[in-house]
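In: Take this sequence and fold it.
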Amino acid sequence: MTRRAVIRGTGRYLPERVVENAWFEDKVDTSDEWIRSRTGIERRHFAAEGETTSAMAIRAAEQAMSRAGLSVDQIDAVIVATSTPDLTFPSVATMVQSGLGLTRAFAFDVQAVCAGFVFALANADAMIRAGQADRVLVIGAETFSRILDWSDRGTCVLFGDGAGAVVLEAAEGARGILSSDLNSDGSFRDILYVDGGVSTTGSAGKLRMQGNVLFRHAVEKLAQTAHRAIEKAGLTTADVDWLVPHQANARIITATAQRMSLPMEKVVLTVADHGNTSAASIPLALSVADEAGRFSEGDVIVTEAIGGGLSWGSVVVRW
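Out: Sure, this is the predicted structure:
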């Protein structure tokens, strides 16, 4: 039998503060209609003052572990995907490990911006397949509101804060992660980046993005990586039950689904309520759909994302 990484539980946390599109109208030249029509976003959540990425990650992880029916002494590893850590170091994952009391678990962060959760999931799968861990907590958590330029309407209206988590467990059989496909091309780094850093400005910096250029790359690359991962799994798009994409923009999601010949009824959409939560968006969407009972055992789910780097990839899971 094949040893696979099976999703045993999902969890999420969203800050209490909900920010509707109208909030931006007295800050930049925009409107609720403009934001909705171009992005599909209606609202997003912003972290409270003093609320950190690690604090949100812990809340999401607690829910995922509870739903998986696992205790703290059963987790072997913690991987956190984030581009907005509490501190330059140590990693958010070590703060989560300590905060949850996971005394047996090793912990580290993955930084691939919006594609971070896909990269983290692929790494966790590889460790489980190799026998290095039996149960891995994989989290995507972001406080992007801390790196937004409130005078740039092309970016500040897009992003939100939050955290999502899944618990992976080793099992033998047909269920679990079937394949992954990871890609990067640093020559496109100026399309989406933050203009600060430890070895350059010594400050966190602000997010910068060439939206129209990124849109074209996203639609093309997301469809390509999804097709490759599906082929690696020995499947076709006709076998796909659900697409759970990175929730960046409703138009990107729709265009990608069309290229994959998937009806929108098979796509999980949360962008209207969450905005773009970067590495947190896929685990947030998984948790929302899981809690609603949309997934059935044996369903084939494709996740895909693209982020700064550029980095992009996809993972195919049998639920």
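In: Could you use CA atoms for every contact and neighbour count after this?
Out: OK.
In: And the helices in the stretch 151-300 of the chain?
Out: 153-156, 211-232, 250-259, 271-274, 281-291 (DSSP state H, counting those that start in this stretch).
In: Buried residues of the fourth one, list them for me.
Out: Going back to what we said before, that points to helix 271-274. 271-274 (16 or more other C-alpha atoms under 10 Å).
In: helices and strands around it, which ones?
Out: Counting by 3 or more C-alpha pairs under 8 Å, 6 or more residues apart in numbering; DSSP states H and E, the packing neighbours recorded for helix 271-274 are strand 43-46.
In: Hmm, Asp181 and Arg228 touching each other?
Out: Yes. With contacts counted by C-alpha atoms under 8 Å, Arg228 reaches Asp181, the gap being 6.7 Å.
In: which residues of the stretch 1-150 of the chain fall in helices?
Out: Counting by DSSP H, counting those that start in this stretch, the helices of the stretch 1-150 of the chain are 32-39, 53-68, 92-100, 116-129.
In: so of the ones you listed, which one's packed in deepest?
Out: Burial of these is given as mean neighbour count (mean count of other C-alpha atoms under 10 Å); helix 116-129 ranks first at a mean of 25.
In: how far off helix 281-291 does that helix point, in degrees?
Out: Between helix 116-129 and helix 281-291, the angle comes out at 70 degrees (axes from the mean of the first three to the mean of the last three C-alpha atoms, to 10 degrees).
In: Now do helix 116-129: everything it contacts.
Out: 3-5, 79-82, 110, 112, 133-136, 138-140, 168-170, 177, 180, 182, 278-280, 282-283, 303-305, 307, 313-315 (C-alpha atoms under 8 Å, 6 or more residues apart in numbering).
In: Mind doing that once more with 6 Å?
Out: The contact list for helix 116-129, computed with C-alpha atoms under 6 Å, 6 or more residues apart in numbering, reads 3, 5, 81, 133-134, 140, 279.
In: ok now it, how far from the chain's centre?
Out: 13 Å (C-alpha atoms, centre = their mean, to the nearest Å).
In: got JSON lines for the helices of the stretch 151-300 of the chain, with distance to Val118 too?
Out: Formatted as JSON lines, the helices of the stretch 151-300 of the chain follow (distance: least, C-alpha to C-alpha, whole Å):
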{"stretch": "helix 153-156", "distance to Val118": "23"}
{"stretch": "helix 211-232", "distance to Val118": "11"}
{"stretch": "helix 250-259", "distance to Val118": "16"}
{"stretch": "helix 271-274", "distance to Val118": "17"}
{"stretch": "helix 281-291", "distance to Val118": "8"}
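In: To check against the first, give me the structure of this:
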Amino acid sequence: MTTRAVVIGVGHYLPERVVENAEFEKSLDTSDEWIRARSGIERRHFAAEGQTTSDLAVRASRAALADAGLAGDDLDAIILATSTADLTFPSAATMVQAELGMTRGFAFDVQAVCAGFIYALANANALIVSGQAKRVLVIGAETFSRIMDWTDRTTCVLFGDGAGALVLEAREGAGTNADRGILATDLHSDGRFRDILYVDGGVSTQNTGHLRMQGKEVFRHAVEKLAATATAALDKIGMEAQEVDWVVPHQANIRIIAGTAKKLGLPMERVVVTVQDHGNTSAASIPLALSVGKERGQIKPGDVLVTEAIGGGLAWGSVVLRW
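Out: Below is the predicted model:
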């Protein structure tokens, strides 16, 4: 028998404020048509004043726990993927832990920008497979609106705020691809490309900074690397792309999503797409898409999913799981 990390609950939360593309026309040389054509984004959500990343994470976590029929103290660990934590320390994960009433176990943050949720899933899987945890709450939560340069039309129109969460539980499987749960993971990073996507500030520079991106370079790396990591993860378990029911990609840009699907040889009808409604929510985008995909009736028990993401670092990776 083989221990698998199986998804038993999923949930998400989006801030109340919805920002349509047209709102940017008031302050920038841009238009709804320009934004849609280049990104596929139509609207996004922004956190309210005083609303923090941990606030969003708690809302999504409660939804995921309710879906799993569990309480906070039923968890052994919390892993929160974010690049926009409330404070330098303590971790946003420990803030979520307290709010959920979880008085045992441990909680920590993972920072791999848009690839953060993939990294968090891989870490959660390792904890469960090694026997260090039985139930792990994995969260992606961001308030990227806090690090936008509102004069830069090439970046500020792309991002939004939100949170998504999964509850993973150790279950016994036969050790085959027919098992439910995480079947394979694949992680990469290459720090030589840090200058194409970064924030020009941080704690040691004593400057919060703003997001900076070379869009064409990011696009060039994204399609190639995302298709390669998804293929590598499938190769590890001897599966073909055609056996995948749903690709659930990082929701950054519809052209990247479509380009990656094409390289994998899969039609867009088998891709969960939410970018039009949420924009790029960084580490939150995949769990958001998983939760919305389940709500829509797209993702069903037994479906094989491939999730993949790339973000600043560069950091990228993928996970293959059976829902």
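In: thinking again about what came up before, so which of the contacts of helix 116-129 of the first structure wins on neighbours?
Out: Gly140 (38 neighbours; other C-alpha atoms under 10 Å).
In: That residue against Ala81, yeah?
Out: Yes. Under the criterion of C-alpha atoms under 6 Å, Gly140 of the first structure makes contact with Ala81 at 4.7 Å.
In: shared neighbours, these two?
Out: Contact with both Gly140 of the first structure and Ala81 is made by residues 117, 279, according to C-alpha under 6 Å, 6+ apart.
In: In contact with Ala133 of the second structure, which residues?
Out: 76, 127.
In: distance of Gln293 of the second structure from Pro287 of the second structure?
Out: For the record, residue 293 of the second structure is Gly, not Gln. From Gly293 of the second structure across to Pro287 of the second structure, the span is 10 Å (C-alpha to C-alpha, to the nearest Å).
In: Compare the two and say which is more crowded by neighbours.
Out: Pro287 (29 against 19).
In: Which position in the first structure pairs with the more buried one?
Out: Mapped onto the first structure by TM-score structural alignment, Pro287 of the second structure lines up with Pro283.
In: Excluding residues flanking it in the chain, which one is nearest its match?
Out: Residue nearest to Pro283 of the first structure in three dimensions, not counting chain neighbours: Gly164, with 4.5 Å by C-alpha to C-alpha, 6 or more residues apart in numbering.
In: do the same with Leu14 of the second structure
Out: The nearest residue in space to Leu14 of the second structure (C-alpha to C-alpha, 6+ apart) is Gly162, at 4.8 Å.
In: any idea how far His45 of the second structure is from the one you found?
Out: Gly162 of the second structure is 7 Å from His45 of the second structure, by C-alpha to C-alpha.
In: Which one's more surrounded, these two?
Out: More crowded of Gly162 of the second structure and His45, by other C-alpha under 10 Å: Gly162, with 33 against 22.
In: isn't that one right next to Arg17, touching?
Out: No. Taking contacts as C-alpha under 6 Å, Gly162 of the second structure lies outside contact range of Arg17: 10.9 Å.
In: re earlier: distance of the residue nearest to Pro283 of the first structure relative to Asn276 of the first structure?
Out: 13 Å.
In: cool, Asp76 of the first structure as well?
Out: 30 Å.
In: Same drill for the two, tell me which one is more crowded.
Out: Asn276 (27 against 19).
In: give me every residue that touches the more buried one.
Out: For Asn276 of the first structure, the contact set (C-alpha under 6 Å, 6+ apart) comprises 158-160, 247-248.
In: any chance of these in JSON lines, with distance to Leu235 of the first structure and neighbour count too?
Out: Below are the contacts of Asn276 of the first structure laid out as JSON lines (distance: C-alpha to C-alpha, whole Å; neighbours: other C-alpha atoms under 10 Å):
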{"residue": "Leu158", "distance to Leu235 of the first structure": "34", "neighbour count": "25"}
{"residue": "Phe159", "distance to Leu235 of the first structure": "34", "neighbour count": "25"}
{"residue": "Gly160", "distance to Leu235 of the first structure": "34", "neighbour count": "30"}
{"residue": "Gln247", "distance to Leu235 of the first structure": "24", "neighbour count": "31"}
{"residue": "Ala248", "distance to Leu235 of the first structure": "26", "neighbour count": "28"}
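In: any idea which of those is closest to Pro263 of the first structure?
Out: Using C-alpha to C-alpha, Gln247 comes nearest to Pro263 of the first structure of the contacts of Asn276 of the first structure, at 16.7 Å.
In: what do we get in the second structure for the closest one?
Out: In the second structure, Gln247 of the first structure lands on Gln251 (TM-score structural alignment).
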